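Novice: Only the shape, not the letters, is given here:
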């Protein structure tokens, strides 16, 4: 895997109040100086208090989206600068739930990513096919379009992470076969190398997301070009997420 540092990223989605900060205390105690990178993306309301709880431990924080503009009359939105000010170093962009629930297009995601890069944030850009697209054998075409449309031209191996999340596997308990995961990750790697050159293309980390659990993490992490995971429900409890972290450290 060369210089790519493995990453276990947790997306809490719309879950968690201040009471959930106890899970972070547990995570810090067990994995505060892990050999891999650990990232938690909580609701925006928890970013600042979570940053205080983490202190100097090696656990990073991220937002779950950001607005393309730095500020302005955008009620209910949050800017990349605001995320950074609250303690975030990363932001998830283009998650299928944002694309579906909020109509975010590839163009929107690219604009958000530009804003995030300007604020010094690392972007985790999500791509993935629906069940209908998978059944129609259109997966790689869909992924190709999302990569081309969502990723800014100025991306580097330090500023970009790509997460492959098949929409039909998110929160369903279903996962693609290991061969299917490998096919898409190898394809993403080749596309990144083709667009950005071998240096950048090989340094971008590729995460798999979609019903990753302690029980299936090890076999997924053994797949070609899987550098870690973007974990949803299983990241809400330190015990579950810890099992995934352990599996990634041993991969």
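Specialist: Noted; the coordinates are in hand. Quick caveat, the model's predicted, so the values are computed rather than measured.

Novice: drop to CA atoms for contacts and neighbour counts, all remaining ones
Specialist: OK.

Novice: so where do the strands sit in the stretch 1-150 of the chain?
Specialist: Counting by DSSP state E, counting those that start in this stretch, the stretch 1-150 of the chain has strands at residues 7-11, 37-41, 59-63, 90-93, 122-127.

Novice: and here's the other structure:
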């Protein structure tokens, strides 16, 4: 049985006050969350220490939104996996579509960052997804599975077991458009089938998250799909009540 994971990605948003609000809201005894789910927020790097303090008494884990592939060095403005781990981060996003498109991270760069995260005992959330043009050209599976293979072919079986995968159709991020549950399930099923080519146990145990405009209104239907094991939440993760509803939908 795969443990659902609801992960929020704040992107370049949030505040110290918002970190505190989430910590307080999720630590209230009257808040009812499903048993056996994991919850995490990927906060901007300046808020890592605030998240460590605010989330210490509740169910929220936290992580980084990216990392550099080197452990230290003359890389002004970057953050390393060692730094994230020192703050107590559990997860880190790798290969988010905005990192790929806005900052030029190709498959090789994504793979190097995954390996750096694993070295620091962080759980990489590997983001995969196609653009609208690629979907319209019928290339969804080729693109998404190619992004998967670029990383998994370079990892050992033990390393593969330590990842989480997030399918995030680029055309559904921040646009208000969402893949239908059937569209999302089809890609998740293709991912699980490709994972089975590596190892049947890997496919059965790997958590696959959906990351395209999941929100309170559609979370339950998406999370009910057999191969969707959670969500990578964008805008809705900045709203305490909405994020809580999504978490409750994962039970």
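Specialist: Here it is on my side, so go on. Keep in mind the model is a prediction, meaning the values are calculated, not measured.

Novice: Tell me how the two chains score on TM-score.
Specialist: Remark: TM-score between the superposed chains equals 0.94 [TM-score structural alignment, normalised by the length of the first structure]; 245 aligned residues with a C-alpha RMSD of 1.4 Å.

Novice: rewinding a little: Serialize the strands of the stretch 1-150 of the first structure to JSON lines and add fields for mean neighbour count and distance to residue 150 of the first structure.
Specialist: JSON lines is the format used below for the strands of the stretch 1-150 of the first structure (neighbours: other C-alpha atoms under 10 Å; distance: least, C-alpha to C-alpha, whole Å):
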{"stretch": "strand 7-11", "mean neighbour count": "25", "distance to residue 150 of the first structure": "20"}
{"stretch": "strand 37-41", "mean neighbour count": "22", "distance to residue 150 of the first structure": "20"}
{"stretch": "strand 59-63", "mean neighbour count": "25", "distance to residue 150 of the first structure": "17"}
{"stretch": "strand 90-93", "mean neighbour count": "27", "distance to residue 150 of the first structure": "9"}
{"stretch": "strand 122-127", "mean neighbour count": "26", "distance to residue 150 of the first structure": "7"}
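
Novice: how about those strands, which one is nearest residue 29 of the first structure?
Specialist: Across the strands of the stretch 1-150 of the first structure, residue 29 of the first structure has its closest neighbour in strand 59-63 (11.0 Å, C-alpha to C-alpha).

Novice: roughly how far out does that closest one sit from the chain middle?
Specialist: Strand 59-63 of the first structure sits 11 Å away from the centroid of its parent chain (C-alpha atoms, centre = their mean, to the nearest Å).

Novice: got the angle for it vs strand 37-41?
Specialist: 30 degrees (axes from the mean of the first three to the mean of the last three C-alpha atoms, to 10 degrees).

Novice: whereabouts in the second structure does strand 59-63 of the first structure align?
Specialist: Mapped onto the second structure using TM-score structural alignment, strand 59-63 of the first structure covers residues 60-64.

Novice: returning to what we had before: would you convert the strands of the stretch 1-150 of the first structure into a markdown table that also reports distance to residue 232 of the first structure?
Specialist: Shown next, in a markdown table, are the strands of the stretch 1-150 of the first structure (distance: least, C-alpha to C-alpha, whole Å):
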| stretch | distance to residue 232 of the first structure |
| --- | --- |
| strand 7-11 | 5 |
| strand 37-41 | 10 |
| strand 59-63 | 14 |
| strand 90-93 | 12 |
| strand 122-127 | 13 |
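
Novice: out of the ones you listed, nearest to residue 22 of the first structure?
Specialist: strand 37-41 (13.6 Å).

Novice: can you map out the helices along the stretch 101-250 of the first structure?
Specialist: Per DSSP state H, counting those that start in this stretch, the stretch 101-250 of the first structure carries helices over the ranges 106-118, 131-135, 139-150, 178-196, 198-203, 214-221, 238-250.

Novice: Which residue comes closest to residue 222 of the second structure once chain neighbours are left out?
Specialist: By the measure of C-alpha to C-alpha, 6 or more residues apart in numbering, the closest residue to residue 222 of the second structure outside its immediate chain neighbours is residue 181, 5.1 Å from it.

Novice: how about the one you found, what's its partner in the first structure?
Specialist: Checking TM-score structural alignment: residue 181 of the second structure goes with residue 178.

Novice: Wait, that match touches residue 222, no?
Specialist: No: contact between residue 178 of the first structure and residue 222 fails when scored by C-alpha atoms under 8 Å: they sit 9.0 Å apart.

Novice: who's more crowded, those two?
Specialist: Neighbour count, other C-alpha atoms under 10 Å: between residue 178 of the first structure and residue 222, residue 222 has more, with 17 against 14.

Novice: The more buried one maps to what in the second structure?
Specialist: By TM-score structural alignment, residue 222 of the first structure lines up with residue 224.

Novice: how close does its match get to residue 201 of the second structure?
Specialist: 22 Å (C-alpha to C-alpha, to the nearest Å).
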